[in-house]
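In: A structural model of the following input is requested.
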Amino acid sequence: MRASQQIDPETLRITDMRFADIIDAPKRCTLMKIMTNQGIEGYGEVRDAASKTYALMLKSRIIGENPCNVDKIFRKIKQFGGHSRQGGGVSGIEIALWDIVGKVYQVPLYQLLGGKYRDKIRIYCDTDVEGRHSGLEMGKALKERMAMGFTFLKMDLGIGMLLGKEGMLTAPLGLLEEMKTYAPHVLNAQGGSVTSDMISHQKSYALATTAHPFTGIHLTEKGLDYLETYISDVRSVIGYDIPLAVDHFGHVCVEDGIRFARRMEKYNLAWIEDIVPWMYTDQYRRLKEATTIPVCTGEDIYLAENFKPLVESHAVSVIHPDILTCGGAAELKRIADMADDAGIAVAIHMAESPIACMAAVHVAAAMHNVMALELHSVDVPWWKNIVIGLDEPLIHDGFIKVPEKPGLGIESLNDSVIQAHLNPKIPGLWESTDEWDQEFSNDRLWS
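Out: Down below sits the predicted model:
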């Protein structure tokens, strides 16, 4: 492997880290640049709907490091990551480092991970329930995805669809009304300062962060009838030839998840996702043993070691990591290898920008087995234009071709598109982050 003539890998050093926060892609995303003393840049991203502070606090810990020493830097900063959005800082930095390494040595990321098993990656297309008030409407939307060439689908199906409908949910009185206020509270809070409206919704926030077994919410038979009719209508439109997974079931106990799963078996689902929080391994094993539908979780798990309980106990059929939570590209590959050894399928969660998407494409290419990679931005016409240098069209017949260009395969970021979609509450484009250069703590974990 020969280094590029323009770059001296031995003297390469990280000098800066900058950000741009965009909205509606389809969620809020924080894009990242890591800069070096030789002009080469690496592109990363913080997990969707997360805070860039998770990455900013790490800046002083990576300034002056050689970005080619990816594992060394990862081991230095991984203690500051956590599950779900808290993993976004470490993970985003990790993929930006790999982007730099690929550019330095003029090889694609998949080659740095051991080479590729496949030239193109199957995409599964996610579709939100919002605006699709009946199964026939959702079926029509999914049928349009099929006409676009997608070969694998996912949709929402859960208790959020039952709110406000009489007799479909049993819950402590007043609790469901609190649930209905939570979603707008979250949307208004992203990126802004504390407001009286936010303070008034603390009760609803507390509910949303109460894990499923503790809410006291249960589905009635009438509620299950509604969900079954919805999915039956979807299948009547799209047929049974194409895989269809379901997500966003809601905060109910595993017993209700089992009732739901048994009702849904006849509709030949690809998987049911995140029925209970990922850390309840025993409950996942109960669910998996009680249904013939494949059971899936993993998008909120940080580090390969935390996937081990689910994998080693065979509590799931499909592991579903997100590259911007799990720890980045190398960690995603480790998780895939672990699952592969246990005979567990891997699908990759992805609801972010093309930066995270292309990083995941490279890792998927280097996996021994992978089922599909998520795309959540089909309805965002400018999504691909955030970056420059990808294939046109990027998605062809439901697949993304693995790039052969260096690093992630992205030539540059499109500042005009990013500028047009900046979060108005965090409007800066690649502004200085010098105030984080001297952040200090004695970071050792023992004395």
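In: use CA for all of it now, contacts and neighbours both
Out: Will do.
In: sec struct for residue 33, please.
Out: With DSSP: H, G, I helix; E, B strand; the rest coil as the basis, residue 33 sits in strand.
In: my bad, residue 125
Out: Applying three-state DSSP: residue 125 is strand.
In: what's the neighbour count on it?
Out: 24 (other C-alpha atoms under 10 Å).
In: wait, it touches residue 149, no?
Out: No - taking C-alpha atoms under 8 Å as the definition, residue 125 is not a contact partner of residue 149, at 10.1 Å.
In: for the comparison step, fold the sequence that follows:
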Amino acid sequence: MKVTAIETHICHAWRTNWVFVRVLTDDGIHGVGEATLEYREQTVAQACKELERYLVGRDPFDIEAFWHDTYRDVYWRGGPVLMSALSAVEMALWDIKGKALDVPVWQLLGGRVRDRVPCYANGWFAPAVRPDEFAEKARVAVAQGFRGLKWDPFGSAYMNIGKRELNDAMACVQAVVEAVGPDVDILIEGHGRFNVPTAIRIAQRLEEFDITWFEEPVPPDNLDALAEVKQRVRVPIAAGERLYSRWDFRALLQRGAADYVQPDVSHAGGIGELRKIAAMAETYNIAICPHNPSGPVANAATLQLAACTTNFFLLETMSNDVPHRREISTEQARFEAGALLIPDGPGLGIDLRIDEIAKHPYEPRNLRHYTGALTQIRPPDAVSYFNPETSNTPKK
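Out: Purely as a prediction, here's the structure:
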């Protein structure tokens, strides 16, 4: 079997545009991957096509050789665009291998250590603004089965935060905590936008709520600042969604800068690279909690990793999504009692419907983090996705 081509397909998904790849072979088997890089989708799609010259004519089973040759030969190493493209193509190769051997990818990675993975919800809050609106949305999410809720309550604050803004943020957190009770994980997102004294000040205020973690309190390119925050606060710190390889995570781990690490399968190098990052983290007794807000193929790949990674802790899910998510792929995400079940179909257990994707062409989107529009993360017609009341069984 030899690789014959790489296709790229962009699908508008309101908040972003999903970037999918298909790797084709002369045996008729194809694999799918995802390289969704928010706000740079067209750039990463072109990068995926540029990887074609490294792969056409090669055996798709030689995944490690392809990864190594591509990463080394690019010379500039790392970065979000190359690593997202490499991630997508790499996961498509795993998909081909699993399909050819008629086994799920997790079986190729040593077999599973669990049959379900606990999840927390993101996006559950849209379009709440006031604390009482957040509280009501939180009650709905918990009623749907989620046992963890993540959100950014900090409005348009950047680097510093005023007393009123901070008090408003804490009122929002308090309203949610009181609404859902003590047994639900509370995860507070910082989006990497505060300086050290502000992050410490916020973390000190968060202590009273017994949160599970404070995520990306400072910019991701200053690991010394992140380490300082972690050393000076008493809430757990999570980070890593904007790190792009085992070399980036080595620096994070060596500094002791986080309690939980959050690699993204679509950005950090793909399935094999996340396995290596997880193994590195395990030597520090640190769990991985992958960043996973993207599309259905990235979710499928992350579930394969969850199956066979011993130090896997929590998985991010978007609790609702655009209605056409059900139409553009064969995703079958089964959610029960706060967990996603690990699939057992061959490969990644998912395929793309190219004709349906074409109905939702690319539309540009800009970052919302500093505009106060963070709660506009879901479209008005968003449908509840990962909960037992709304089946994800794909159309025939």
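In: got a TM-score for the pair?
Out: Here the TM-score for the pair of chains, by TM-score structural alignment, normalised by the length of the second structure, is 0.85; 357 aligned residues with a C-alpha RMSD of 1.9 Å.
In: leaving out the residues flanking it, which one is nearest to the counterpart of residue 319 of the first structure in the second structure?
Out: Aligned counterpart of residue 319 of the first structure in the second structure: residue 261 (TM-score structural alignment). Of all residues not flanking residue 261 of the second structure in the chain, residue 288 sits nearest, at 4.9 Å (C-alpha to C-alpha, 6 or more residues apart in numbering).
In: so how far is residue 258 of the second structure from the one you found?
Out: Residue 288 of the second structure sits 11 Å away from residue 258 of the second structure, going by C-alpha to C-alpha, to the nearest Å.
In: one more: residue 228 of the second structure?
Out: 10 Å.
In: quick one, helices of the stretch 151-300 of the first structure?
Out: Along the stretch 151-300 of the first structure, counting by DSSP state H, counting those that start in this stretch, helices occupy 175-189, 196-200, 202-208, 221-238, 254-264, 281-290.
In: and the angle from the last one to helix 254-264?
Out: Interaxial angle of helix 281-290 of the first structure relative to helix 254-264 (axes from the mean of the first three to the mean of the last three C-alpha atoms, to 10 degrees): 20 degrees.
In: where in the second structure does helix 281-290 of the first structure fall?
Out: So helix 281-290 of the first structure is aligned with residues 223-232, judged by TM-score structural alignment.
In: report the buried residues of the matching stretch.
Out: 223-230 (16 or more other C-alpha atoms under 10 Å).
In: same list (those residues) but as TSV, adding distance to residue 383 of the second structure.
Out: Converted to TSV, those look like this (distance: C-alpha to C-alpha, whole Å):
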residue	distance to residue 383 of the second structure
223	38
224	41
225	39
226	36
227	39
228	41
229	38
230	37
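In: middle-most residue in the second structure, spatially?
Out: In the second structure, the centroid-proximal residue (C-alpha atoms, centre = their mean) is residue 292; its distance is 1.7 Å.
In: name the nearest residue to the residue mapped onto it from the first structure, ignoring sequence neighbours.
Out: In the first structure, the residue matched to residue 292 of the second structure (TM-score structural alignment) is residue 350. Counting by C-alpha to C-alpha, 6+ apart, residue 350 of the first structure lies nearest to residue 374, which is 5.1 Å off, once chain neighbours are set aside.
In: ranges for the helices of the second structure?
Out: All helices of the second structure, identified by DSSP state H, fall at 41-50, 52-55, 63-74, 80-101, 105-108, 131-143, 163-180, 196-206, 223-232, 246-254, 271-282, 296-308, 325-328, 354-357.
In: now do the contacts for the match of residue 292 of the second structure.
Out: By C-alpha atoms under 8 Å, 6 or more residues apart in numbering, the residues touching residue 350 of the first structure are 322-323, 356-357, 373-376.
In: nearest to residue 105 of the first structure, of these?
Out: residue 356 (20.9 Å; C-alpha to C-alpha).
In: from residue 329 of the first structure, how far out is that closest one?
Out: From residue 356 of the first structure to residue 329 of the first structure the distance is 10 Å (C-alpha to C-alpha).
In: next one: residue 340 of the first structure
Out: Counting by C-alpha to C-alpha - residue 340 of the first structure and residue 329 of the first structure are separated by 16 Å.
In: who touches both of residue 356 and residue 329 of the first structure?
Out: Joint contacts of residue 356 of the first structure and residue 329 (C-alpha under 8 Å, 6+ apart) are residue 323.
In: list the buried residues for stretch 275-287 of the second structure?
Out: Here stretch 275-287 of the second structure shows 275, 277-282, 286-287 as buried, counting by 16+ other C-alpha under 10 Å.
In: with stretch 35-55 of the second structure instead?
Out: So for stretch 35-55 of the second structure, counting by 16+ other C-alpha under 10 Å, buried means 35-42, 44-45, 47-49, 51-52, 55.
In: what do you get for stretch 14-25 of the second structure?
Out: Counting neighbours by 16+ other C-alpha under 10 Å, stretch 14-25 of the second structure gives 14-25 as buried.
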